[in-house]
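Asks: Predicted model and sequence follow; I will ask about them next.
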Amino acid sequence: MSGSGEGPDNPAMMMVSRMHARHGVLLDAYRHVIADSSVLHLGAEDGRWCYAFASAGALQVVGVEKSAEQVSKFTRYPDIGLRERIDLRCADPMEELSAEVRAERRYDVVAMFDLLEDVADLFLLFSHIRALGPRLVILDGVFLISQDPVLRIVSQPVPSGEGGGGPLRPRAVPSPRALEVIAEALDFELEWIDWTQVPEDGRIGLADYFATHGEKRASCTLVPRDL
């Protein structure tokens, strides 16, 4: 198997391997913070990560997902005493985040996966997150491979199930350095997660984390420096 993350041509195997690897890197490594915490998950999709945060010991998990179709899928997960800790809301993540800030809510952990590309004003996004008083922010998404602090606007087709075939939807893809500049301005300590810690034989389905041209998926944590 190559170190690029390419694995056997088996979609089911790739999906399972990817899921296990992402849980290990993005969740299991931070169980000591997640346990007994309140979690806000922006871009919660069908609630699978909300379920995972609750399984990791979070006492309260608020998930925010814009797609009603995705939110409706949450009911397929078994109720094993975790759902009572989860509040999955169908709402625009930025609007809900703003509302939580106005209501002076506080969260111990903020998780944000696959949301950056839908937000043009990243400074406002992270300013709102900072106002929630988190001890930890976990971020995973797509970044432009560039050494410069840039934000590139690109277009992509609307995903199937959301009116595919219509106008292209703009995406705002930041470079890692752009996020670092914002973190510095808001007094966050940013640390990039090292995906090479995943053994080569565990990288099935993770090729996007090891891309070398154009865009790549990357992850990081942000911790307020005044903690």
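Replies: Okay, I see it. Numbers count the residues shown, from 1 in each chain.
Asks: Every contact and neighbour count from this point should use C-alpha atoms.
Replies: Noted.
Asks: This protein: helices as residue ranges?
Replies: Remark: helices assigned in the chain by DSSP state H are 11-26, 31-34, 48-55, 68-72, 93-102, 122-131, 176-185.
Asks: who wins for proximity to P157 among those?
Replies: Checking these against P157 by C-alpha to C-alpha gives helix 68-72 as the closest, at 18.1 Å.
Asks: What are the buried residues along the closest one?
Replies: Buried residues in helix 68-72, defined by neighbour count with 16 or more other C-alpha atoms under 10 Å: V71.
Asks: Then stretch 11-23?
Replies: So, applying 16+ other C-alpha under 10 Å, buried residues of stretch 11-23: 14, 17-18, 21-22.
Asks: Please tabulate these in a markdown table, including the columns distance to A218.
Replies: Converted to a markdown table, the buried residues of stretch 11-23 look like this (distance: C-alpha to C-alpha, whole Å):
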| residue | distance to A218 |
| --- | --- |
| M14 | 18 |
| S17 | 17 |
| R18 | 14 |
| A21 | 13 |
| R22 | 11 |
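Asks: Out of the helices of the chain, which one sits most buried?
Replies: Highest mean neighbour count of those: helix 48-55, a mean of 22 (counted as mean count of other C-alpha atoms under 10 Å).
Asks: tell me the angle of it relative to helix 11-26?
Replies: If you take axes from the mean of the first three to the mean of the last three C-alpha atoms, to 10 degrees, helix 48-55 sits at 50 degrees to helix 11-26.
Asks: and helix 48-55, what other elements does it pack with?
Replies: In terms of contacts (3 or more C-alpha pairs under 8 Å, 6 or more residues apart in numbering; DSSP states H and E), helix 48-55 is packed against strand 38-42, strand 60-65, strand 86-90.
Asks: Give me the angle between that helix and strand 60-65.
Replies: 180 degrees.
Asks: let's bring in a second one:
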Amino acid sequence: MDRFRLFLLIRKLKPKLIIVDSEFMRHPESMMMLVSELASNVLNAIPQYEGQERAIKAIPSFKAMWHMAEALGFIFEWVDWNARAKDDRRGVSYQWP
């Protein structure tokens, strides 16, 4: 749920590339929406304690994500997978220097 802390920790690793495949809220303001979901589903948020049935997750707006990236000195590019032509969805590749 704490994306800023996660990216702060990632920053310490000095990666050349970070890919964030996530859900984002389409809201013009910088905000996070909290939702609860079943922790038993492996695609959902993980439980924070044994026996927890519902876990909380935060969904950031695009602007919130932009503020976090800017504060941490990241350069980023938004890519909307659904906006790409179906024949241009080849996946992600990176050439190491």
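Replies: Good, I have the coordinates. The structure displayed is predicted, hence computed values, not measured ones.
Asks: picking up where we left off before, for L222 of the first structure, which of the helices and strands packed on helix 48-55 of the first structure is the nearest?
Replies: Of all these, strand 38-42 comes closest under C-alpha to C-alpha, at 14.3 Å.
Asks: So which bit of the second structure is the closest one matched to?
Replies: Under TM-score structural alignment, the alignment places strand 38-42 of the first structure onto no residue of the second structure.
Asks: counting contacts, what elements does that strand pack onto?
Replies: helix 48-55, strand 60-65, strand 109-113.
Asks: which stretch among these comes nearest I182 of the first structure?
Replies: Across these, closest to I182 of the first structure is strand 109-113 (C-alpha to C-alpha), at 15.8 Å.
Asks: Okay, angle between that closest one and helix 48-55 too, please.
Replies: Using the same axes, to 10 degrees, strand 109-113 of the first structure lies at 150 degrees relative to helix 48-55.
Asks: Which part of the second structure matches strand 109-113 of the first structure?
Replies: Against the second structure, strand 109-113 of the first structure falls on no residues (TM-score structural alignment).
Asks: Show residues contacting that strand.
Replies: 33-34, 37-44, 129, 134-141 (C-alpha atoms under 8 Å, 6 or more residues apart in numbering).
Asks: how does it look with 6 Å?
Replies: 39-42, 134, 136-141 (C-alpha atoms under 6 Å, 6 or more residues apart in numbering).
Asks: closest one to W195 of the first structure among the helices and strands packed on helix 48-55 of the first structure?
Replies: strand 38-42 (21.5 Å).
Asks: export the helices of the first structure to a markdown table and tack on distance to T196 of the first structure?
Replies: Shown next, in a markdown table, are these (distance: least, C-alpha to C-alpha, whole Å):
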| stretch | distance to T196 of the first structure |
| --- | --- |
| helix 11-26 | 11 |
| helix 31-34 | 20 |
| helix 48-55 | 23 |
| helix 68-72 | 31 |
| helix 93-102 | 31 |
| helix 122-131 | 27 |
| helix 176-185 | 17 |
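Asks: Of all those, which one is nearest E162 of the first structure?
Replies: The nearest among these, by C-alpha to C-alpha, is helix 68-72 at 9.0 Å.
Asks: residues in the second structure aligned with that closest one?
Replies: Using TM-score structural alignment, helix 68-72 of the first structure finds no match anywhere in the second structure.
Asks: before we move on, back to that, which of the helices of the first structure sits closest to L151 of the first structure?
Replies: Here helix 176-185 is closest among the helices of the first structure (C-alpha to C-alpha), at 7.1 Å.
Asks: how far apart are that closest one and its match in the second structure?
Replies: Compared with the second structure after fitting, helix 176-185 of the first structure deviates on average by 0.6 Å (mean C-alpha distance after the TM-score superposition for the first structure).
Asks: Give me the residues contacting that helix.
Replies: Counting by C-alpha under 6 Å, 6+ apart, 149-150 sit against helix 176-185 of the first structure.
Asks: and F76 of the second structure, what does it touch?
Replies: Contacts of F76 of the second structure by C-alpha under 6 Å, 6+ apart: none found.
Asks: Alignment lookup: it to the first structure.
Replies: Using TM-score structural alignment, F76 of the second structure sits opposite L190 in the first structure.
Asks: nearest to D87 of the first structure, of the helices of the first structure?
Replies: That would be helix 48-55 among the helices of the first structure, by C-alpha to C-alpha, at 8.6 Å.
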